[in-house]
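> Fold the following and give me the result.
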Amino acid sequence: MDIKFSNYQVIEGGICAVKGFQAAGVHCGIRKNKSKLDLGAVLSDVPCHAAGCYTQNKVKGAPIIIDQKNLENGIAQAIIVNSGNANTCNVDGEEKAWKMCELAAEAMKVKPEDVIVSSTGVIGEILPIEPIQEHIPELVDQLEESGHLNAAKAIMTTDTIPKEFAIEFMVHGVPCHIGGMAKGSGMIHPNMATLLCFLSSDVNISVPMLQKALKYVVDRTYNMISVDGDTSTNDTLTIMTNCKAGNPEITEENEDYEAFLNGLYVVLQHFSKVLAADGEGATKLIECVVTHAPTESLAQAVAKSVITSSLFKAAVFGEDANWGRILCAIGYTEGDFDINKISVKLANHTKDILVCKNGRGVEFIEEQANFILSGDEVRIIVNMHDGDQQATAWGCDLTYEYVKINGEYRS
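Below you'll find the predicted structure:
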């Protein structure tokens, strides 16, 4: 896919950048800290075409089971989401998730089957429905176009910042929009990681093409990030489009579909990088770009091997140009390729240095490598010299703080 990063404009408003969407966030009491918002909502003024992607973990949060049923018809109008409790591995999980849909639907005056429900937080603890039921009227009363930031804050767990993004771009000569909010900091690994992401749009596109586009872009963005190698149970990424932009309905792969695909990639790539950079305890974003691979799937596998290597992640934290750990990670990647063709560069926004050629080390100036590794973004460029396919993956360094955060997660 040839992404055109000049064909869009960043705009304000997050998930409410699309006209017709409102959002809100409140503290209902699931989280003990009263300063933390823990219940969020999004509402469209009309039913939307909708699609979703979810965790590939065999253990799935109860809200995912409900969402998969609710989205079978490709229609949704609202979102209800809590943080502080994942509602996973509970005997009454599905009952509670459906109850959240019913409570939200009654207050928002929509159908319960048109509500997307999500939860994030501690696994295996019973979700108390009482604080949610008590505060949903307050939550719905606060729905407004300016409520997007509070909604983004309400889905945070160990995130250090709320994550919002929105763009305007053209489809068939018509201005279109995609906005969204996301969360994710730990328990993140390729195959949809502990993350929630909710997108809004106004592009007129059929449900089958919307689902196809979402899956295609997720495979090349969200499924290419990792923080700690743990695939979560509650990963959910949904998109709702009210189809109001005015473009002819997209029902096949054509130029309009490519324009939408491009916009969706821009948004999800942005969130992927922000999520990886905000990994628990992280101080540096790691980006691995694999070029000239024989197949895209192999390029993806190699890129993911590099950014998931604990040894290499630790080396980046220590700002140690131990490139041998990169080659080691490449070497244990499944697939048929010649390690003796591989070259590796360390890079940042302004400089790159060659550290490995033809699978062997080359002389380089250590101080230059240290300078590259001292920044908050480190880029690894792997050239396989064996084709024309490429892929990019994103991760972060492994720090002392990661262990501290996860050693005290429930407390």
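
> Only C-alpha atoms from now on, for both contacts and neighbour counts.
Fine.

> pretty sure Q300 is touching A391, no?
Yes - in this structure, Q300 is within contact of A391 by CA atoms under 8 Å, at 5.2 Å.

> what comes into contact with the host helix or strand of F271?
Using DSSP states H and E, F271 sits in helix 255-277. Helix 255-277 is contacted from outside by 3-5, 8, 163, 165-167, 169-172, 178-179, 182-185, 203, 213-214, 217-218, 221-222, 224-227, 250, 283-286, 394-396, using CA atoms under 8 Å, 6 or more residues apart in numbering.

> Could you do stretch 299-318 as well?
For stretch 299-318, the surrounding residues in contact (CA under 8 Å, 6+ apart) are 190, 224-229, 283-284, 286-291, 293, 321-322, 325-326, 329-330, 332-334, 373, 389-399.

> picking that back up, cross the contacts of helix 255-277 against strands and list the overlap.
Mapping those onto strands (DSSP state E) picks out 163, 165-167, 169-171, 178-179, 182-183, 285-286, 394-396.

> Which pair of those residues spans the longest distance?
Using CA to CA, the ones in strands among the contacts of helix 255-277 span at most 34.6 Å, a distance reached by V171 and C396.

> Which of these two has more residues huddled nearby?
C396 (34 against 23; other CA atoms under 10 Å).

> one more to put side by side:
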Amino acid sequence: MNKDSTNGIKVAAPGDCISGKGATAAAGFSASGVSCGVRKSGVLDLAVLFSEVPCVVAGAFTQNAFRGAPLGVTEGAVEGGALRAVVVNSGNANAATGAAGVEDARRMQEVAADALGVAASTVAVASTGVIGERLPMSNIEDGIMDAAATLGNRDDGLAEAILTTDTRPKQVKKTVEVDGRTVTVGGTAKGSGMIHPNMGTMLAFLTTDAEVEKEYLQRTFSRAVERSFNRVTVDGDTSPSDMALLLANGVAGNGVLDENHPDRAAFAEAVEEVCRGLAKMIARDGEGATKLITVNVSGAGDEASASALAKSVVGSNLVKAAVFGEDANWGRALNALGYSGAEFDVSGASISFGEIEVFKNSEPVPHDPGKANAQLSGEEVVITVTLREGEAQATAWGCDLTYGYVEINGSYRT
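Modelled structure (predicted):
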């Protein structure tokens, strides 16, 4: 598997949202990734993320009715509200494995707790990979102890160890001023296939060294997830393993962030920027993808309608295939708007591919088809939908549908 290096990322201006170090960018967090044989030999497949002090935590979990065994274990830890660590493996989802799978997830929690010297209730568990197979627990236990013993030696091991069909690690960080102190929000994610806007098929682990009130942290994270991970689609499939966590350890020394704090908006925007950056990386790295598709909807009556319209267009297999073929077939985008379920005045709908307007106020716009097609020739494609309903807007991200996607998923287990 080709894994693009995360080294050598250009340095952005202070406070900018940049790629590079992710979940270990915030002070007080460390990680390690190891190879324990769940996947092929030598490939990192298990990681531990650790905080020096207890964290308040917010979470978002899959909407699939068949939930992987780690989900219940982790939800219990999140409700406890004092997380210290996350242990995660790739190559095996520990999903559809019955009571034995739950026992395995709890065993991962217990082994990690013993190795780290913390309470089991403060350890979150996550798994991603093949559905319906038991975890090789001997390998897993050895891997956990190895990762715990090498924390900080290879922080970027977390980003690599959680990959499955991904072609590159996904990490983002953002800094912001809170009470005159520099606060960092960092995130590491995986996701490439089985991605749909119901918490993606993805794992995401975000951290911050800010001190944050738990209820406010959850509200902030839920809003950010809705505007980012829940607006990504690759193939319309939602995994049983989806999970996103945000851990806040408070070591930055700021005053407690809550609904009344003067810097709450800046912090919330930082969290959303990190989530949005990771979401776009997931869409860009869709299985077999050659193009990132961004759909912007503006002029909607409310954000929910704008979101539904954007997700409908970016999730259309016909739109995705047309983008792959560099065919600006605007009728496919129009069709996806129509079945989105959102209520809007079709007479006020306009569509553009890149800089070329092809449909305005429910009427075709004369244009050069070659120039319209050329708007789809690059690695990033933007489709813009404008309505005359109000001021609300939303953006969704996806990728083209290619021969490569079929090839990858036609032999995923073999």
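
> Pull out the buried members of the contacts of helix 255-277 of structure 1.
The neighbour-count test (16 or more other CA atoms under 10 Å) marks 8, 163, 165-167, 169-171, 178-179, 182-185, 203, 213-214, 217-218, 221-222, 224-227, 250, 283-286, 394-396 as buried among the contacts of helix 255-277 of structure 1.

> returning to that earlier point: now do the buried residues in the helix holding F271 of structure 1.
256-277.

> Verify the stated contact: R154 of structure 2 with V34.
No - judged on CA under 8 Å, R154 of structure 2 makes no contact with V34 at a distance of 9.2 Å.

> and the two? which has more neighbours close in?
V34 (26 against 14).

> how about that one, what's its match in structure 1?
Mapped onto structure 1 by TM-score structural alignment, V34 of structure 2 lines up with V26.

> so what's that match up against?
37-40, 135, 138-139, 150-151, 154.

> do the same with K215 of structure 1
K215 of structure 1 neighbours (CA under 8 Å, 6+ apart): C53.

> What's the separation between it and L264 of structure 1?
Here K215 of structure 1 is placed at a distance of 11 Å from L264 of structure 1 (CA to CA, to the nearest Å).

> same deal with K60 of structure 1?
Using CA to CA, one obtains 26 Å as the distance from K60 of structure 1 to L264 of structure 1.

> Quick check: nearest residue in space to the counterpart of T150 of structure 2 in structure 1, chain neighbours excluded?
Aligned counterpart of T150 of structure 2 in structure 1: Q142 (TM-score structural alignment). Nearest residue to Q142 of structure 1, sequence neighbours excluded (CA to CA, 6 or more residues apart in numbering): A24, at 5.7 Å.

> right, and that neighbour touches D38 too?
No - look at A24 of structure 1 against D38 with CA under 8 Å: they stay out of range, at 10.8 Å.

> Those two: which has the busier surroundings?
A direct count of neighbours by other CA under 10 Å for A24 of structure 1 and D38 places D38 higher, at 31 against 27.

> Please pull up the equivalent of the more buried one in structure 2.
D38 of structure 1 maps onto D45 in structure 2, with residues paired by TM-score structural alignment.

> And I64 of structure 1, by the same measure?
That one, I64 of structure 1, aligns with L71 by TM-score structural alignment.

> ok, now T399 of structure 1?
Under the alignment (TM-score structural alignment), T399 of structure 1 pairs with T402 of structure 2.

> which other residues reach stretch 66-75 of structure 1?
Contacts to stretch 66-75 of structure 1, defined as CA under 8 Å, 6+ apart, come from residues 47-52, 76, 94, 97-98, 113-117, 207.

> can you pick the most crowded of those residues?
In terms of neighbours by other CA under 10 Å, these top out with I116 at 33 neighbours.

> That one against I80, yeah?
Yes - here I116 of structure 1 lies in contact with I80, judged by CA under 8 Å, at a distance of 6.3 Å.

> And the helices in the stretch 251-400 of structure 1, which stretches?
255-277, 296-308, 310-317, 324-331, 366-373, 400-407 (DSSP state H, counting those that start in this stretch).

> Nearest to A347 of structure 1, out of those?
Nearest of those to A347 of structure 1, taken as CA to CA: helix 366-373 at 6.2 Å.

> Can you give me the neighbour number for the closest residue to D397 of structure 1 other than its chain neighbours?
Closest residue to D397 of structure 1 apart from its sequence neighbours, by CA to CA, 6+ apart: K313 at 4.4 Å. By the other CA under 10 Å criterion, the neighbourhood of K313 of structure 1 contains 26 residues.
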